[in-house]
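Sharing a model that was predicted from the sequence below.
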Amino acid sequence: MNPFDLLTDYTYTQALLGTVIIGVCAGALGPLVLVQRQALIADAIAHSSLLGLLGVFLFVATFGLDGRNPLLLIAGSIITGLVAVAIISVITDRTVIHRDAAMAATLTTFFSLGMLLLQYISRNPIPGKAGIQDYLLGNASTLTRADVKSALVIGGGVLLILSLVHLKQSAVVFDAPFAQLAGIKLNIVRSLGFIGLVAITVIGVKVVGVVLMVAVVIAPAVAARQWTNRLIPFIACSGAIGGLSAVLGTYFSIAAGETAVGSIPTGPAIVLVQGLIAAASLTAKKVRSTHVFSS
């Protein structure tokens, strides 16, 4: 397959645009998640979104309406994602259970309910259910113009809002006591970060799937962290790695379908590229450190 086909074929172009938007937005948000050591919260949001997505689909389809409306699916996923975050916060604040245990329990509960709902949908004659299982591992080839527009508006909006509160966000992340003394509303700033993470995670589920979405957020940040110690370059580098990985992963996924290897889901292809870049970055840092020490 010619790489330029990604720019000339309508289906390939939609897939490329959608994955790049998700890759850049998720990559740019990854550093804030990584430095706060909250990778598992992204995983909990992604897995809980399946329940909301399928719940809205089933509810709308029951009344004979379009259950695949992207805005409705995104709304349902955001609701369950926010509910999952709220439950984790309540468990952590009001019980002796640690945060990681609360996230793990919430993640598995919501995902189990989502899988039960998926089984119910797949075994019953519900209109519009074809391809609904693609949300597990992602399938960029099914992206429509409406999906791409939704991703662009939501992803761009999240990055714009977070850029406007960047200084406050940095203060809260790195020195919460100082931020509180400076009059910054910690709960509001943290809530903006969580809402942004929920939104980016939800719009990325259709591309990479609920199972691997956390890797799309964290892997670019891990790679970028090896090249810089400053926050703004860290965010920019992570976003660039996310976008580049999306381009390469989408191409490999589509190209593999035309070979004897057979079709490869978009999500695993993108995550594999990100994993290779992260491994190369870690290796390069180790080599540089060894060289400096030796000299």
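Now that the structure is in, tell me what you want to look at.

Please make it C-alpha for all contacts and neighbour counts, starting now.
Noted.

and the closest residue to Val158 other than its chain neighbours, how many residues sit next to it?
Excluding the flanking residues, the one nearest Val158 by CA to CA, 6 or more residues apart in numbering is Gly196, at 5.5 Å. If you count neighbours by other CA atoms under 10 Å, Gly196 ends up with 22.

One more: Val153?
Val153 has 11 neighbouring residues, counting by other CA under 10 Å.

Just the element for it, please.
Under the criterion of DSSP states H and E, Val153 resides in helix 145-164.

Leu118 and Leu54 touch, don't they?
Yes - counting by CA atoms under 8 Å, Leu118 sits close enough to Leu54 to count as a contact (6.9 Å).

These two: which is more packed in?
Between Leu118 and Leu54, Leu54 has the larger neighbour count (other CA under 10 Å), namely 25 against 20.

in what helix or strand does the more buried one lie?
Assigning secondary structure by DSSP H and E places Leu54 in helix 39-62.

Report all helices and strands that that helix contacts.
Packing partners of helix 39-62 (3 or more CA pairs under 8 Å, 6 or more residues apart in numbering; DSSP states H and E): helix 70-94, helix 99-122, helix 186-208, helix 213-225.

Single out the most deeply packed of these.
Highest mean neighbour count among the helices and strands packed on helix 39-62 (mean count of other CA atoms under 10 Å): helix 213-225, with a mean of 28.

Name the nearest residue to the spatially most central residue of the chain, sequence neighbours excluded.
For the chain, the residue sitting closest to the mean C-alpha position, by CA atoms, centre = their mean, is Thr201 at 3.5 Å. Ranked by CA to CA, 6+ apart and with sequence neighbours excluded, the top spatial neighbour of Thr201 is Ala46, at 5.9 Å.

burial measure for that neighbour, as a count.
34.

The residue nearest to Val158 contacts Leu160, correct?
No - using CA under 8 Å, Gly196 is not in contact with Leu160, being 10.3 Å away.

Buried residues, the longest helix belonging to the chain. List them.
Assignment by DSSP state H gives helix 266-294 as the longest helix of the chain. Residues of helix 266-294 classed as buried: 266-275, 277-278, 281-282, 285 (neighbour count, 16 or more other CA atoms under 10 Å).

neighbouring contacts of stretch 55-75?
52-54, 76, 117, 121, 126-128, 146-147, 150, 202-203 (CA atoms under 8 Å, 6 or more residues apart in numbering).

Comparison target below:
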Amino acid sequence: MNPLDLFTDYTYAQALCGTVVVGLSAGAVGPLLFLRRTSLLTDVVAHSSLPGIVAAFLVASLFTSNGRIPPVLLLGALASGLLAVWLVRLLPRLAPLHPDAVLAATLSSFFALGMVGLQFLSRHPLPGQAGLADYLLGNASTLTRADVITIAVVGGGAVGCLLLVHHAHAVTVSDTAFAQATGVPVRVVNAIAYAALVTVTVVGITVVGVVLMVAACCAPAAAARQLTRRLVPFIVTSSLLGGASAAVGCYISIACGPLPTGPIIILVQAACVLAALLLRKVLPCLAR
């Protein structure tokens, strides 16, 4: 396959645009997880979005001839993901539970509910449900124009909101007490950060899938962290690595396919992490 086909063929171009936007967005959010040390929260959000997708599809099917409406499915996934984050933050306050136990219980419960929902749909055929299984591992080849527009608008908006509170977020992450003393609205900043995380995660599962979305956020950040210590270059490098690896993964999945897009992108990002580790060993001055 000629790489230029990614730009000249309509279907391939749709897949490329969708994967690159997801890669850029996930890469930009990755440093947030790295600094807050909450990478597993992405895994919880991704897995917890599945029952929201199923529920949104069922509701849409009651009022339309085809329940697979991207904005509606996105709203369902967002609601489910935000509910999971709320539970993760609430349960430790109500009972003496370790955070890891709360994360594991929330992830497994929501994901199990989503799988039951998919099984239910398989026994009650409804128009448009064929593409729902692609949310598990991702499939960029099935992206429609509406999917790409939704991903670009929602994902870009989430990253934009995060950039607006960049300085306040940097202060909050480094020293919460100092941020509160200097008048930084810590609760508002945290709410924006978590909302951006949930939004980007939910948007990305269309391409990468619920199983591997955590790697799509964390792998570019892990690679970028080997190359720089400064915050702004860290975010920019992570975002660019995410976009570039998504483009390469999209090409490989199409050219050597049919292969699932999500796993191929993650393998490319894993190679980027290994390359960054080796480069840091050769040129240790990069991380100074």
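Received it, and whenever you're ready, just let me know what you need. Just so we're clear, the structure is a prediction, and the values are computed from it rather than from any experiment.

Any idea what the TM-score comes out to?
Here the TM-score for the pair of chains, by TM-score structural alignment, normalised by the length of structure 2, is 0.96; 285 aligned residues with a CA RMSD of 1.2 Å.

returning to what we had before: aligned to the residue nearest to the centre of structure 1, what sits in structure 2?
Under the alignment (TM-score structural alignment), Thr201 of structure 1 pairs with Thr201 in structure 2.

gap between its match and Tyr251 of structure 2?
22 Å (CA to CA, to the nearest Å).

Would you mind confirming that the residue nearest to Thr201 of structure 1 makes contact with Ile200?
No - the criterion here is CA under 8 Å, and Ala46 of structure 1 misses it with Ile200 at 9.6 Å.

isn't Ala269 of structure 1 right up against Thr250?
Yes - between Ala269 of structure 1 and Thr250 there is a contact under CA under 8 Å: 7.0 Å.

How many residues are close by Gly242 of structure 2?
Neighbours of Gly242 of structure 2 (other CA under 10 Å): 35.

Kindly report the same for Val165 of structure 2.
The number of residues near Val165 of structure 2, taken as other CA under 10 Å, comes to 15.

How about Leu40 of structure 2?
Look at Leu40 of structure 2: counted by other CA under 10 Å, it has 17 neighbours.

In structure 1, what sits opposite it in the alignment?
Mapped onto structure 1 by TM-score structural alignment, Leu40 of structure 2 lines up with Leu40.

which residues does the residue nearest to Thr201 of structure 1 contact?
Taking CA under 8 Å, 6+ apart, we find Ala46 of structure 1 in contact with Gly81, Val198, Thr201, Val202, Val205, Val210, Val211, Met213, Val214.

Quick check: the gap between it and Pro127 of structure 1.
Ala46 of structure 1 is 25 Å from Pro127 of structure 1, by CA to CA.

counterpart of Asn2 of structure 1 in structure 2?
In structure 2, Asn2 of structure 1 lines up with Asn2, judged by TM-score structural alignment.

name the element its match belongs to?
Secondary structure assignment for Asn2 of structure 2, by DSSP H and E: no helix or strand.

neighbours of it, just the number please.
Around Asn2 of structure 2 there are 7 residues (other CA under 10 Å).

and if you look at Asn229 of structure 1?
For Asn229 of structure 1, the number of neighbouring residues by other CA under 10 Å comes to 10.

Can you classify it by secondary structure?
Three-state call for Asn229 of structure 1 (DSSP: H, G, I helix; E, B strand; the rest coil): coil.

Could you tell me where stretch 130-142 of structure 1 falls in structure 2?
Aligned by TM-score structural alignment, stretch 130-142 of structure 1 corresponds to residues 130-142 of structure 2.

most distant residue from the middle of structure 2?
Distance-from-mean max, structure 2, by CA atoms, centre = their mean: Ala181 at 32.8 Å.

can you tell me which residue in structure 1 aligns to it?
Under TM-score structural alignment, Ala181 of structure 2 pairs with Leu181 in structure 1.

Please report how far that match lies from Thr144 of structure 1.
Counting by CA to CA - Leu181 of structure 1 and Thr144 of structure 1 are separated by 47 Å.

Same check on Val208 of structure 1?
From Val208 of structure 1 to Thr144 of structure 1 the distance is 15 Å (CA to CA).

average distance between the longest helix along structure 2 and structure 1?
Using DSSP H, we find that the single longest helix of structure 2 is helix 10-36. Compared with structure 1 after fitting, helix 10-36 of structure 2 deviates on average by 0.4 Å (mean CA distance after the TM-score superposition for structure 1).

residues of that helix that come out buried?
Buried residues in helix 10-36 of structure 2 (16+ other CA under 10 Å): 11-33.

before we move on, what about stretch 121-140 of structure 1?
Of all the residues in stretch 121-140 of structure 1, those buried under the rule 16+ other CA under 10 Å are Ile121, Ile126, Lys129, Ile132, Gln133, Asp134, Tyr135, Leu136, Leu137, Gly138, Asn139, Ala140.

Now for the first one: which residues touch it?
It refers to Ile121 of structure 1. Contact analysis of Ile121 of structure 1 by CA under 8 Å, 6+ apart lists Leu58, Lys129.

Using the three-state scheme, assign Pro125 of structure 2.
Going by three-state DSSP: Pro125 of structure 2 is coil.

Distance of Ala182 of structure 1 relative to Leu167 of structure 1?
Per CA to CA, Ala182 of structure 1 is found 12 Å from Leu167 of structure 1.

Same question for Arg230 of structure 1.
13 Å.

Next: Gly64 of structure 1.
Gly64 of structure 1 sits 48 Å away from Leu167 of structure 1, going by CA to CA.

again, but for Leu248 of structure 1
In this view, Leu248 of structure 1 and Leu167 of structure 1 are 33 Å apart by CA to CA.

Pick out whichever of these two has more residues nearby.
The residue with more neighbours, out of Leu248 of structure 1 and Leu167, is Leu248; 18 against 11, by other CA under 10 Å.

In contact with the counterpart of that one in structure 2, which residues?
Leu248 of structure 1 maps onto Val248 in structure 2, with residues paired by TM-score structural alignment. Shown in contact with Val248 of structure 2 (CA under 8 Å, 6+ apart): Ile265, Val268.

tell me which element Val248 of structure 2 is part of?
Val248 of structure 2 is part of helix 231-255 when elements are defined by DSSP H and E.

So which bits of that helix are buried?
234-254.

Please look at Leu118 of structure 2 and Gly52 and confirm they touch.
No - with contact defined as CA under 8 Å, Leu118 of structure 2 does not reach Gly52; the gap is 11.2 Å.

just to revisit the earlier point, and the angle from the helix holding Val248 of structure 2 to helix 261-282?
On the basis of axes from the mean of the first three to the mean of the last three CA atoms, to 10 degrees, helix 231-255 of structure 2 is oriented at 130 degrees to helix 261-282.

To what extent does helix 231-255 of structure 2 diverge from structure 1 after superposition?
Helix 231-255 of structure 2 versus its aligned partner: 0.3 Å mean (mean CA distance after the TM-score superposition for structure 1).
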